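A.B. asks: Here's a sequence, model it:
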Amino acid sequence: MKVLVPVKRVIDYNVKVRVKADGSGVDLANVKMSMNPFDEIAVEEAIRLKEAGKADEVIVVSIGVKQAQETLRTGLAMGADRAILVVAAEDVHEDIEPLAVAKILAKIVEEEQPGLVICGKQAIDNDLNATGQMLAALAGLAQATNANALELDGDSAVVAREVDGGLQTIKVGLPAIVTTDLRLNEPRYASLPNIMKAKKKPLEEKTPGDYGVDVSPRLEIVGTAEPAARKAGEMVGSVDELIAKLKDAGAV
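C.D. replies: Next up, the predicted model:
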């Protein structure tokens, strides 16, 4: 069984994001980029399935700029077998929208015929949480979102997911789309020998035109702004003073 894992190149989660002075977007100049953390979890889960003998091949896919090669090499160093890069933009500031990404992925799913597609539930740069669901609809596959546990049971996948009331466990037929939550696993670090081996693993380059998909944006970003700064706190001398101030502020 093949497992397909889409991955995205995003600003590293340890980096403090800076907004451009004109408010047109986020400044990416000289900023460290890395694999989206939710996608890292998806790659780890796919590799664990292969190590358990439940998958034969792990394929990582990225859709975006040419620099996403680095992100794919990270996935290959973790243990994926091969990679596909769809170069859909020249400018690193151009974000390919979820619908266009899902359309391309649907074509790749049709071509590769994976038994399972594991996606991160969302990208930390736009938090849209839409690609996995759109892909399931376009490919006509079952879906299980926000997974924090995944097991394969014959021709089905059993997925536990967090809901407001606790945990919900569902069973979906394969092939299926699963989106990962943070508690699913702890991704491994790629070892130096595996990083060297990753350079020799196959990485195929494609374009949206190869799949007949138009990636022209349908959304316009009107403006980007920093969140409002928190006001300074105020020290109080006693619990009674605290309660009095909360009453004055209408919080009690």
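
A.B. asks: make it CA atoms for all contacts and neighbour counts henceforth
C.D. replies: Will do.

A.B. asks: Am I right that L4 is in a helix?
C.D. replies: No. The assignment for L4 is strand, going by DSSP: H, G, I helix; E, B strand; the rest coil, so no helix is present there.

A.B. asks: gap between it and G23?
C.D. replies: Distance of L4 to G23, given as Cα to Cα, to the nearest Å: 36 Å.

A.B. asks: if you count what's nearby, which of these two comes out ahead?
C.D. replies: Shown here are L4 and G23; by other Cα atoms under 10 Å, L4 has more neighbours (28 against 14).

A.B. asks: Could you verify my assumption that the more buried one touches E111?
C.D. replies: No. Assessed by Cα atoms under 8 Å, L4 is found out of contact with E111, at 11.4 Å.

A.B. asks: Would you map the helices across the stretch 51-200 of the chain?
C.D. replies: Using DSSP state H, counting those that start in this stretch, the helices of the stretch 51-200 of the chain run over 69-78, 98-112, 131-139, 192-198.

A.B. asks: okay if I get those as TSV plus mean neighbour count and distance to R183?
C.D. replies: Shown next, in TSV, are the helices of the stretch 51-200 of the chain (neighbours: other Cα atoms under 10 Å; distance: least, Cα to Cα, whole Å):
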stretch	mean neighbour count	distance to R183
helix 69-78	24	19
helix 98-112	19	24
helix 131-139	21	18
helix 192-198	14	25
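
A.B. asks: Include distance to D210 when you put those into a markdown table, please.
C.D. replies: Output for the helices of the stretch 51-200 of the chain, formatted as a markdown table (distance: least, Cα to Cα, whole Å):
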| stretch | distance to D210 |
| --- | --- |
| helix 69-78 | 18 |
| helix 98-112 | 9 |
| helix 131-139 | 18 |
| helix 192-198 | 25 |
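
A.B. asks: if we compare those helices, which one ends up closest to G165?
C.D. replies: Closest of these to G165 is helix 131-139, at 22.3 Å (criterion: Cα to Cα).

A.B. asks: So which elements touch the closest one?
C.D. replies: Identification of packing neighbours for helix 131-139 by 3 or more Cα pairs under 8 Å, 6 or more residues apart in numbering; DSSP states H and E yields helix 98-112, strand 142-153, strand 176-180.

A.B. asks: who wins for proximity to K66 among the ones you listed?
C.D. replies: K66 lies closest to helix 98-112 among the helices and strands packed on helix 131-139, at 15.3 Å (Cα to Cα).

A.B. asks: rewinding a little: so which of the helices and strands packed on helix 131-139 is nearest E241?
C.D. replies: strand 142-153 (44.2 Å).

A.B. asks: could you check the angle helix 131-139 makes with that closest one?
C.D. replies: Angle between the axes of strand 142-153 and helix 131-139 is 100 degrees (criterion: axes from the mean of the first three to the mean of the last three Cα atoms, to 10 degrees).

A.B. asks: I'd like the structure of this one too, to check against the first:
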Amino acid sequence: MMRIVVCVKAVPASTEVRMDPVTHTIVRDGGSAVVNPFDAAALEVALRIKEERAARGLDSRVSVLSMGIPATEELLRDCIARGADEALLLSDRAFAGADTLATSYALSCGLRELGGFDLIICGKMAVDGDTAQIGPMLAGLFDVLCITDVRDTLVSDTFLSSPGRIRARHGVDGGIETVEAPLPAVITVAKDIAQPRMPSIAGVLAARDAEVSVLGAAEVDADAARIGLSGSPTQVVRSFVPERVGEVELIEGTVAEQARRVAELIGEAGR
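C.D. replies: Predicted coordinates:
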């Protein structure tokens, strides 16, 4: 049995978001949330690996793991409808306000609750935070190798026959590189690595009755000093929506006069 865990984050479905004035983090009320597009691609990669192994008569289990508000459970059910075998949601007020380090630690507790892993697949980044840190941090917490920005998974015979090694093409400065890593490992994938499938009717019916485990901090034995806002070494000091001015000035005169006025406007903008 190969254990594949996909980390999923709920992100706002709209660019119109509200910020908490105290924690300076996004207010997540679950009203219009979707699965982070990069994570949706990660799930599709996991399901394709599962199918390739199944074609050889080999078993795989795809688990989906998330941390968020209770409403995130519905998004995890959608992942089950698409083919995931199980889902675990970490939901507790104690997790609120976490930065990427505190989030990674909480997810590591959830991974242990799932019974470990052979391969963790994360989206390269989340569209609401754009840090691209969760995958590498999880790899660090478990002391395994991490391949970031994977554009294509080149599963080898050893990968398909047993938890051996994974080969992948990933983005680097100036091009694409092919690398290989022993399992267990973590990979983070680009959004265009795969087009997520639509859930089937049978999948939707199965997801409706599936049990999504929802556990709090105490239930996963998380250290209170390492989770949430108090366990986050980085803090958002200030957040704001930039003011946009729609004024237009028509510059007339000779070429020299126009040039002087443009220089003045550039100088004013820099102050």
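
A.B. asks: still on that earlier bit, okay if I get the helices and strands packed on helix 131-139 of structure 1 as CSV plus distance to R18 of structure 1?
C.D. replies: Formatted as CSV, these follow (distance: least, Cα to Cα, whole Å):
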stretch, distance to R18 of structure 1
helix 98-112, 23
strand 142-153, 29
strand 176-180, 27
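
A.B. asks: ranges for the strands of the stretch 151-252 of structure 1?
C.D. replies: 156-163, 166-173, 176-180, 203-206 (DSSP state E, counting those that start in this stretch).

A.B. asks: What residues in structure 2 pair up with the first one?
C.D. replies: Which is strand 156-163 of structure 1. Aligning strand 156-163 of structure 1 against structure 2 (TM-score structural alignment) gives residues 165-172.

A.B. asks: Also the shortest one?
C.D. replies: For strand 203-206 of structure 1, the aligned range in structure 2 is residues 212-215, judged by TM-score structural alignment.

A.B. asks: Would you mind confirming that F38 of structure 1 is in contact with D181?
C.D. replies: Yes. Checked against Cα under 8 Å, the pair F38 of structure 1 and D181 is within contact range at 6.7 Å.

A.B. asks: Tell me which residues are up against stretch 163-177 of structure 1.
C.D. replies: Stretch 163-177 of structure 1 is contacted from outside by 114-119, 132, 135-136, 141-145, 155-162, using Cα atoms under 8 Å, 6 or more residues apart in numbering.

A.B. asks: what about the aligned partner of P175 of structure 1 in structure 2, neighbour count?
C.D. replies: Per TM-score structural alignment, the equivalent position to P175 of structure 1 in structure 2 is P184. Burial of P184 of structure 2 is recorded as 23 neighbouring residues (other Cα under 10 Å).

A.B. asks: One more: the one 4 residues further on?
C.D. replies: Residue neighbour count, defined by other Cα under 10 Å, stands at 28 for T188 of structure 2.

A.B. asks: Enumerate every residue touching it.
C.D. replies: Contacts for T188 of structure 2 (Cα under 8 Å, 6+ apart) come out as A42, I121, C122, G123, K124, G135, C146, I147, T148, D149, V150.

A.B. asks: Against V150 of structure 2, how distant is the fourth one?
C.D. replies: Using Cα to Cα, G123 of structure 2 is found at 9 Å from V150 of structure 2.

A.B. asks: Now do the shared contacts for those two.
C.D. replies: Listed as contacting both G123 of structure 2 and V150 by Cα under 8 Å, 6+ apart are T188, V189, A190.

A.B. asks: With adjacent residues omitted, what lies nearest to the second one?
C.D. replies: Among residues not flanking V189 of structure 2 along the chain, V150 sits closest, at 4.5 Å (Cα to Cα, 6 or more residues apart in numbering).

A.B. asks: State the number of residues packed around the one you found.
C.D. replies: If you count neighbours by other Cα under 10 Å, V150 of structure 2 ends up with 27.

A.B. asks: Map it onto structure 1.
C.D. replies: Mapped onto structure 1 by TM-score structural alignment, V150 of structure 2 lines up with A147.

A.B. asks: wait, that match sits on E162?
C.D. replies: Yes. In terms of Cα under 8 Å, A147 of structure 1 counts as a neighbour of E162; the distance is 7.5 Å.

A.B. asks: Quick check: the gap between the equivalent of R3 of structure 2 over in structure 1 and P114 of structure 1.
C.D. replies: Under the alignment (TM-score structural alignment), R3 of structure 2 pairs with K2 in structure 1. Using Cα to Cα, one gets 5 Å for the distance from K2 of structure 1 to P114 of structure 1.

A.B. asks: P199 of structure 2 contacts E44, correct?
C.D. replies: No. Between P199 of structure 2 and E44 there is no contact under Cα under 8 Å: 11.3 Å.

A.B. asks: between these two, who's got more neighbours?
C.D. replies: Counted by other Cα under 10 Å, P199 of structure 2 and E44 do not tie: E44 has more neighbours, with 21 against 16.

A.B. asks: On the three-state scheme, that one is what?
C.D. replies: helix.

A.B. asks: what's the nearest residue to it if we skip its chain neighbours?
C.D. replies: P196 (5.3 Å).

A.B. asks: The one you found reaches R48, doesn't it?
C.D. replies: No. Using Cα under 8 Å, P196 of structure 2 is not in contact with R48, being 10.3 Å away.

A.B. asks: Show me which of those two is the more surrounded one.
C.D. replies: Counted by other Cα under 10 Å, P196 of structure 2 and R48 do not tie: P196 has more neighbours, with 19 against 13.

A.B. asks: Can you find the partner of that one in structure 1?
C.D. replies: Using TM-score structural alignment, P196 of structure 2 lines up with P187 in structure 1.

A.B. asks: can you check L76 of structure 2 too?
C.D. replies: Matched by TM-score structural alignment, L76 of structure 2 corresponds to L72 in structure 1.

A.B. asks: Q133 of structure 1 versus that match, what's the distance?
C.D. replies: Noted for L72 of structure 1: a distance of 22 Å to Q133 of structure 1, by Cα to Cα.

A.B. asks: What of K32 of structure 1?
C.D. replies: For K32 of structure 1, the distance to Q133 of structure 1 (Cα to Cα) stands at 29 Å.

A.B. asks: quick revisit: residues contacting the match of R3 of structure 2?
C.D. replies: A55, D56, E57, V58, I59, Q113, P114, G115, L116.

A.B. asks: so the second one sits right up against M1, yeah?
C.D. replies: Yes. Using Cα under 8 Å as the test, D56 of structure 1 is close enough to M1 to be in contact (5.3 Å).
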